[in-house]
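*Asks:* generate coordinates for the sequence data below:
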Amino acid sequence: MIKAKANRLLQGGLPMSVWKPEDIDVIGNSMEVRVAALRRDGTLQRPVTIWIVRVGNELFVRSWRGQKGEWFRDAQAQGRGRLWAGSIERDVCFVMETDPELNDQIDAVYRTKYRHFMQYVIPMIRPEVRTTTLKLMPCS
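*Replies:* Predicted structure coming up:
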């Protein structure tokens, strides 16, 4: 019973659950995914292509443009959106991640996963971009 409750976290009143193992594998191994945040009026933005990293059984994204990214601002404000990765399409909840130690781990995964694109990795691990780290969770 307690575990079931833990799997349905509430972030800002939004019911969330954990990723299915097969989904987290596909999404976490994707080099790029598309996300669209909800706008204030409840419609989805135009999807943007972004990098995604996996730490354990959690998925994280960042805004390459930092706080200026429109998708990020709406994701932060509304907390909901949609993700596409391969054949997977899921409604997601965006949860701010501020733990410095976890952000260090996320930086390390960016460096490893995208090592062939180091000129783009460097901006992704800048302090101002780290402040846009969002955990993605399946959202119902």
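*Asks:* hey, let's count contacts and neighbours off CA atoms from now on
*Replies:* Fine.
*Asks:* residues making contact with the longest strand seen in the chain?
*Replies:* When the chain is parsed with DSSP state E, its longest strand is strand 88-96. Applying Cα atoms under 8 Å, 6 or more residues apart in numbering, the contact partners of strand 88-96 are 11, 14, 16, 23, 27, 75-76, 79-84, 132-140.
*Asks:* now do stretch 76-87
*Replies:* Residues from elsewhere that reach stretch 76-87 (Cα under 8 Å, 6+ apart): 12, 26-27, 30, 32-40, 44, 75, 89-96, 139.
*Asks:* please, where are all the helices along the protein?
*Replies:* 2-6, 21-29, 70-78, 100-113, 118-124, 127-130 (DSSP state H).
*Asks:* run this one through as well so I can compare:
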Amino acid sequence: MISNPLEHLADVPEITIGFQRPDGSTGSTPIWVVHVGDDLFVRSMNGPHGGWYRRLVARPDAEVRDKGHRHPVHAEPVRDTTTLAEVTRAYGAKYEGSPYVRALLDENAEAATLRLVPR
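*Replies:* Model prediction:
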């Protein structure tokens, strides 16, 4: 029995997250996801000013998708410094070798970290 229906996303290199805009329309964007402990986390490489991040903070109920799976989630901002450091390490390890990972390891991106909770 899977305790967390999002657990399989830990090994997926990229997911798509759907969000709602202020005008009520919807959109989606591909993002990288990491697993720390029992939780999944996403982070905006553009920091707190990233569009999808701002939309999820404003309306935290969202949907994530990978190959054929759809999962309703609730996005929770992460402020705990220990957890943020663990998420940074997880991004560095999972995406090591990618020229894009560096943008997810700095303080700006760290300030835009969300925990994805099944709903």
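*Asks:* filter the contacts of strand 88-96 of the first structure to the buried ones?
*Replies:* Neighbour-count burial (16 or more other Cα atoms under 10 Å) applied to the contacts of strand 88-96 of the first structure gives 16, 23, 27, 75-76, 79-84, 132-139.
*Asks:* inside strands: which ones of these?
*Replies:* Per DSSP E, these map to strands at 80-84, 134-138.
*Asks:* quick check, nearest of those to Ser63 of the first structure?
*Replies:* Leu134 (8.8 Å; Cα to Cα).
*Asks:* corresponding residue for the closest one in the second structure?
*Replies:* By TM-score structural alignment, Leu134 of the first structure lines up with Leu114 in the second structure.
*Asks:* what's around the nearest residue to that match once chain neighbours are set aside, how many residues?
*Replies:* Nearest-residue entry for Leu114 of the second structure: Pro77, 4.5 Å, with adjacent residues in sequence omitted and distances by Cα to Cα, 6 or more residues apart in numbering. Applying other Cα atoms under 10 Å, we find 18 other residues in the vicinity of Pro77 of the second structure.
*Asks:* now do Pro77 of the second structure against Ser98 of the second structure, distance only.
*Replies:* 25 Å (Cα to Cα, to the nearest Å).
*Asks:* now the nearest residue to Thr132 of the first structure once chain neighbours are set aside: how far from Lys3 of the first structure?
*Replies:* The spatial neighbour of Thr132 of the first structure that comes closest, neighbours along the chain excluded (Cα to Cα, 6+ apart), is Arg62 at 5.3 Å. From Arg62 of the first structure over to Lys3 of the first structure the distance is 29 Å, taken as Cα to Cα.
*Asks:* same question for Asn103 of the first structure.
*Replies:* As defined by Cα to Cα, Asn103 of the first structure lies at a distance of 26 Å from Lys3 of the first structure.
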